[in-house]
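J.: can you look at this prediction? I've put the sequence above it.
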Amino acid sequence: MNLQLLETKIDALIEISENLADENKVLRQNQIELMSERDTLLEKNAVACSRIEDMLTRLKAMEINL
């Protein structure tokens, strides 16, 4: 194998490695953003469930008073 071919292949591997590192960085950032969004949605869901439970309790109390 001549030296020029080896150098070309190494350069190609370096470029692939750099591209993968960039893609990995973007994917990690997306994961962080999605996890943050998930946490926010879980919190909103918990608040909504609590409000629904409170409404059901009030409705049951109103039903008993009728």
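T.: Perfect, thanks for sending it. Numbers count the residues shown, from 1 in each chain.

J.: when you work out contacts or count neighbours from here on, use the C-alpha atoms and nothing else.
T.: OK.

J.: what's the neighbour count on Leu20?
T.: Close neighbours of Leu20, defined as other CA atoms under 10 Å, add up to 12.

J.: please report how far it lies from Thr8.
T.: Leu20 sits 18 Å away from Thr8, going by CA to CA, to the nearest Å.

J.: which SSE is the most centrally placed residue in the chain in?
T.: For the chain, the residue sitting closest to the mean C-alpha position, by CA atoms, centre = their mean, is Leu34 at 2.3 Å. Under the criterion DSSP states H and E, the helix or strand holding Leu34 is helix 3-65.

J.: packing partners of that helix?
T.: For helix 3-65, the packing partners by 3 or more CA pairs under 8 Å, 6 or more residues apart in numbering; DSSP states H and E come out as none at all, with no helix or strand in contact.

J.: alongside the first one, take a look at this:
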Amino acid sequence: MSDYSVEELVRLEQRIEQLLRQHERLREENRLLREAQEQLQADRAALQEKNELARSQIESMISRLKAMEQ
């Protein structure tokens, strides 16, 4: 095997190691993004629930006020 082939193999090995490290970074980033998305969805659901409760309370107050006027 010539020196050139050994150098090529070393470069190839380094490139593979670089790609493996990048793959692991991307997997971790993806995991974190999925967790953040799940949290945002949970927060959104909680806000929607609070919004619906507030809407219901306001509608109830309006109904009571209208009843008091009559």
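T.: On my side now, so go ahead. These numbers were taken from a predicted model, which means no experiment stands behind them.

J.: map the residue nearest to the centre of the first structure across to the second structure for me.
T.: When the second structure is aligned by TM-score structural alignment, Leu34 of the first structure is paired with Leu40.

J.: over to Thr57 of the first structure?
T.: Across the two structures, Thr57 of the first structure finds its equivalent in Ser63 of the second structure, going by TM-score structural alignment.

J.: what is the neighbour count of its match?
T.: When counting by other CA under 10 Å, one arrives at 12 neighbours for Ser63 of the second structure.

J.: now do the same contact list for it.
T.: Taking CA atoms under 8 Å, 6 or more residues apart in numbering as the definition of contact, Ser63 of the second structure has no neighbours.

J.: so how far is Asn51 of the second structure from it?
T.: Using CA to CA, Ser63 of the second structure is found at 18 Å from Asn51 of the second structure.

J.: try Arg25 of the second structure
T.: Taken as CA to CA, the spacing of Arg25 of the second structure relative to Asn51 of the second structure amounts to 38 Å.

J.: then Glu24 of the second structure?
T.: According to CA to CA, Glu24 of the second structure stands 40 Å off from Asn51 of the second structure.

J.: kind regards, and thank you for your time.
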